[in-house]
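Chemist: Provided below are the primary sequence and the corresponding predicted coordinates.
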Amino acid sequence: MATTATAISSAAAGQLHDDVYDRMKEVQEFEDSKLGVKGLVDSGISSIPRFFVHPNFKPDPNPGARPDVIPTIDLSGVDRQDARAKIAAQISGACRELGFFQVVNHGIPVEFLDRFVGAVRGFHEQPTEEKAKLYRREPGTGVSFFSNIDLFHSKAASWRDTLQMRLGPTLPELEEIPAICREEVVEWNQRAKQVGGLLMELLCEGLGVNSGALKERRFLESRVMVGHYYPYCPQPDLTVGIASHTDPGALTLLLQDQVGGLQVKFGEQWVDVVPVRGALVVNIGDLLQIMSNDEYKSVEHRVLANPTMEPRVSVAVFFNSDEQESVLGPIPELISPEKPAVYREFTKLDYMRRFFTKELDGRTLTNFYKL
């Protein structure tokens, strides 16, 4: 397979300045190889294939850590009423300002988080032949390995591979989950669901609505996990790890390692989300912005291509409704003569169909449903 990787890279690199370039042919060859980005790196390439080049990508020359923008919120004492009200207010403030924050003391041991990241890394660092068994884009068994969910829709691919898994309403059959991370995935599913449920309650309380409003709409039930692997990129100024985008669901819970690279759009500046060991990154998705009637913000974020020899690993859980025909729109309690509905109602099925037929291009679907 190394020969295939070299051929893909050489053919694309040789055409960087050619007028004739069959992008779809190169993309299909990459897809058929089932190598993933790591397979290209392992082949020893020194330049990235042309279809990974983002011609309009410009790294922010002065990114900022800005902890005042992306706060770290301590969940200690959340079971006490006085502390809970304060925590809900902090979370609400962060979501109204930017829609991103980190949480600590969430109840998941740091030792487990480290072990889980290691298990996901272990999956991606298996021999290509082993991972290729799971290389697919169809949901099928609920477990798949691929590179770039929007590979055939995007103008340029991004430098990452992904292990994707359905966590809820039910896990895949245990034998379908890769043995190298099976135990950790099962435990992570339970722990992420518990933290996600608590966050949903706090988010609702911050809006002044029934704390179970999101759970009643079954946003805790449909959970999808993605374990991203960002290997070393030989030309990180030409591509990205994940292109600028907003998340489609209600809520995203992210565990990242200490390598860094996640950035959030704040005004015209890209702000680094500095890794905090043991913390979970939380962000609002488009559907929660819609349901909150624009009280909470779903903002653009991206991941830079990894310039270091140490791979970056992150695991995200997307919380979404599992009712395809359910009608979504602003929560009724948030609509008033003073604050009329900003969005029309629509079905979850219509929304997800639109999301999965577009590229990750920074454009949010919220605009499509605005009144």
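Modeler: Noted; the coordinates are in hand.

Chemist: make it CA atoms for all contacts and neighbour counts henceforth
Modeler: Fine.

Chemist: and stretch 348-365, how far out from the chain's middle?
Modeler: 14 Å (Cα atoms, centre = their mean, to the nearest Å).

Chemist: Then stretch 207-226?
Modeler: 18 Å.

Chemist: Okay, buried residues for stretch 305-325 please.
Modeler: 305-307, 311-322 (16 or more other Cα atoms under 10 Å).

Chemist: swap in stretch 253-268?
Modeler: Of all the residues in stretch 253-268, those buried under the rule 16+ other Cα under 10 Å are 253-257, 259-266.

Chemist: same check, this time on stretch 271-283
Modeler: Val271, Asp272, Val273, Val274, Pro275, Val276, Gly278, Ala279, Leu280, Val281, Val282, Asn283.

Chemist: Equivalent analysis for stretch 329-347, please.
Modeler: Here stretch 329-347 shows Gly329, Pro330, Ile331, Leu334, Ala341, Val342, Tyr343 as buried, counting by 16+ other Cα under 10 Å.

Chemist: I'd like to check which residues are in contact with the third one.
Modeler: Read that as Ile331. Met291, Ser292, Asn293 (Cα atoms under 8 Å, 6 or more residues apart in numbering).

Chemist: And the furthest pair within the buried residues of stretch 271-283?
Modeler: With distance counted by Cα to Cα, no two of these lie farther apart than Val271 and Gly278, which are 20.4 Å apart.

Chemist: sorry, back to before: just put the buried residues of stretch 271-283 in CSV and tack on secondary structure and distance to Gly249.
Modeler: Formatted as CSV, those follow (DSSP: H, G, I helix; E, B strand; the rest coil; distance: Cα to Cα, whole Å):
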residue, secondary structure, distance to Gly249
Val271, strand, 22
Asp272, strand, 22
Val273, coil, 20
Val274, coil, 23
Pro275, coil, 23
Val276, coil, 24
Gly278, coil, 24
Ala279, coil, 21
Leu280, strand, 17
Val281, strand, 15
Val282, strand, 12
Asn283, strand, 10
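
Chemist: Below is an additional structure, to be compared with the one above:
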Amino acid sequence: MLPNCCALEPERLPPAITSAVTLPVIDMSCSREEVRQAMLDAGKEFGFFQVVNHGVSEQVLRDMEVVCEEFLQLPAEDKAHLYSDDNKKLNRLFSGSTFKTGSFWMDCLRLACTFPGLEDSVNEWPEKPKRFREVFQKFVTQARGMGLEILQLLCEGLGLPIGYFEGEQTDGNVFVSTIWYPPCPNASTTLGLPPHCDRNLITMVLSGTVPGLEVFYNGDWLKVEPVRNAFVINFGIQLEVVTNGIIKSAEHRVLTNAALPRTSVVTSLMANDDYVIGPAEELLSEDNPARYRNTMFRDFMRLYNKALEESGGDVKQAIKYFKI
């Protein structure tokens, strides 16, 4: 039975469209010029796309599937010490949501990773199952490398200096969130995750083979069809600000499923807390003045959360807080 805290009003559950429009699937083994143009076009149009031949080895992907399932099946007593409702705790296991706009049908293990010095982070991760730390360490290292390469391709496409996104823009924590969406007894009355935009530069989602992710596009919800071994790439609000609105950050949500469980692994690159985010000077001109304020990243995260809460989860209203 669905808990009352997870039940949503019908107006918060508009159906997705049945459309011929699909997210672009970009083959990163193609020519560099072709790949960067495809990513730039997809970023402008959708804020989302999928990538294949991305450099994360298939063996690592299969190992992640195995250890994520093994962790899920561990006895409750082996995971009890990881549970926490404190969203300021870097490494924790929790249910419901990190959003204050409601509770949702999901469980999540969130782990923080630092680069350099990943070995220190690993010591804070779960010790069970046996290969957990080894596999997660390989995965986050390769996924982070993929994300940095995508950002470098964007630099080239936008005409920004080489390495523009290196350093403080991406040397904060890397968060790896493994999210389990169990079969839901009343899938039509709740969500796995509510409509939201990610706040950071870039998020990479390994979403398995069960559909559920939807992206808001041209006034409707667009279903994202899973592609085997692909990552879904999601550009966040920070990138929208840095590009002065050239790249869009799109709302997205996750539906529940009455019959099938779904697992996704979400890797998010974060800025240094003290980094001041704002439009890149190289993209500004008299005809294209800054549209967003300069804000320290830690304040940006806090103020966005506050604006989202005060607006009842209205993402557009929350983003307006940072516009000039």
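Modeler: Sure, I can see it. As the structure is a prediction and not an experimental result, all values here were calculated from the model.

Chemist: Any idea what the TM-score is?
Modeler: Aligned and superposed, the two chains score 0.91 in TM-score terms (TM-score structural alignment, normalised by the length of structure 2); 314 aligned residues with a Cα RMSD of 2.0 Å.

Chemist: still on that earlier bit, and which of the buried residues of stretch 305-325 of structure 1 is nearest Gly212 of structure 1?
Modeler: Ser321 (13.7 Å).

Chemist: How about the closest one, nearest residue that isn't a chain neighbour?
Modeler: Phe219 (4.3 Å; Cα to Cα, 6 or more residues apart in numbering).

Chemist: Now check the one you found against structure 2: what is it aligned to?
Modeler: Correspondence of Phe219 of structure 1 to structure 2, assessed by TM-score structural alignment: Thr170.

Chemist: surely its match meets Asp273?
Modeler: No. Contact between Thr170 of structure 2 and Asp273 fails when scored by Cα atoms under 8 Å: they sit 10.2 Å apart.

Chemist: which residues in the stretch 101-250 of structure 1 form helices?
Modeler: Using DSSP state H, counting those that start in this stretch, the helices of the stretch 101-250 of structure 1 run over residues 110-124, 128-132, 182-207, 213-216.

Chemist: circling back to that earlier point, what's the most distant pair in the buried residues of stretch 305-325 of structure 1?
Modeler: Pro307 and Asp322 (37.9 Å).

Chemist: on that earlier part again, between the buried residues of stretch 329-347 of structure 1, which is closest to Ser47 of structure 1?
Modeler: The closest of those, once distances to Ser47 of structure 1 are taken by Cα to Cα, is Tyr343, at 45.1 Å.

Chemist: any chance you could map the strands in structure 1?
Modeler: 72-74, 100-104, 143-146, 161-168, 222-230, 240-245, 251-256, 262-266, 269-272, 280-284, 301-304, 312-320, 327-328, 346-347 (DSSP state E).

Chemist: Gln90 of structure 1: which of these is closest?
Modeler: Comparing these by Cα to Cα, strand 72-74 comes nearest, at 7.2 Å.

Chemist: with structure 2 superposed, average distance for that closest one?
Modeler: When structure 2 is superposed, strand 72-74 of structure 1 averages 0.4 Å from its matched positions, counting by mean Cα distance after the TM-score superposition for structure 1.

Chemist: That strand corresponds to what range in structure 2?
Modeler: Going by TM-score structural alignment: strand 72-74 of structure 1 matches residues 25-27.

Chemist: Contact partners for the corresponding residue of structure 1 for Val135 of structure 2?
Modeler: Here Val135 of structure 2 is matched to Glu184 in structure 1, going by TM-score structural alignment. Glu184 of structure 1 sits next to Arg115, Phe116, Ala119 when contact means Cα under 8 Å, 6+ apart.

Chemist: State the span of structure 2 onto which stretch 337-348 of structure 1 is aligned.
Modeler: Using TM-score structural alignment, stretch 337-348 of structure 1 pairs with 286-297 in structure 2.

Chemist: So what's the gap between that stretch and the chain middle?
Modeler: So, by Cα atoms, centre = their mean, the centroid of stretch 286-297 of structure 2 is 24 Å from its chain's centroid.

Chemist: Same check on stretch 290-302 of structure 1?
Modeler: Using Cα atoms, centre = their mean, the offset of stretch 290-302 of structure 1 from its chain centre is 15 Å.

Chemist: for stretch 15-33 of structure 2, same thing?
Modeler: For stretch 15-33 of structure 2, the distance to the chain centre is 17 Å (Cα atoms, centre = their mean).
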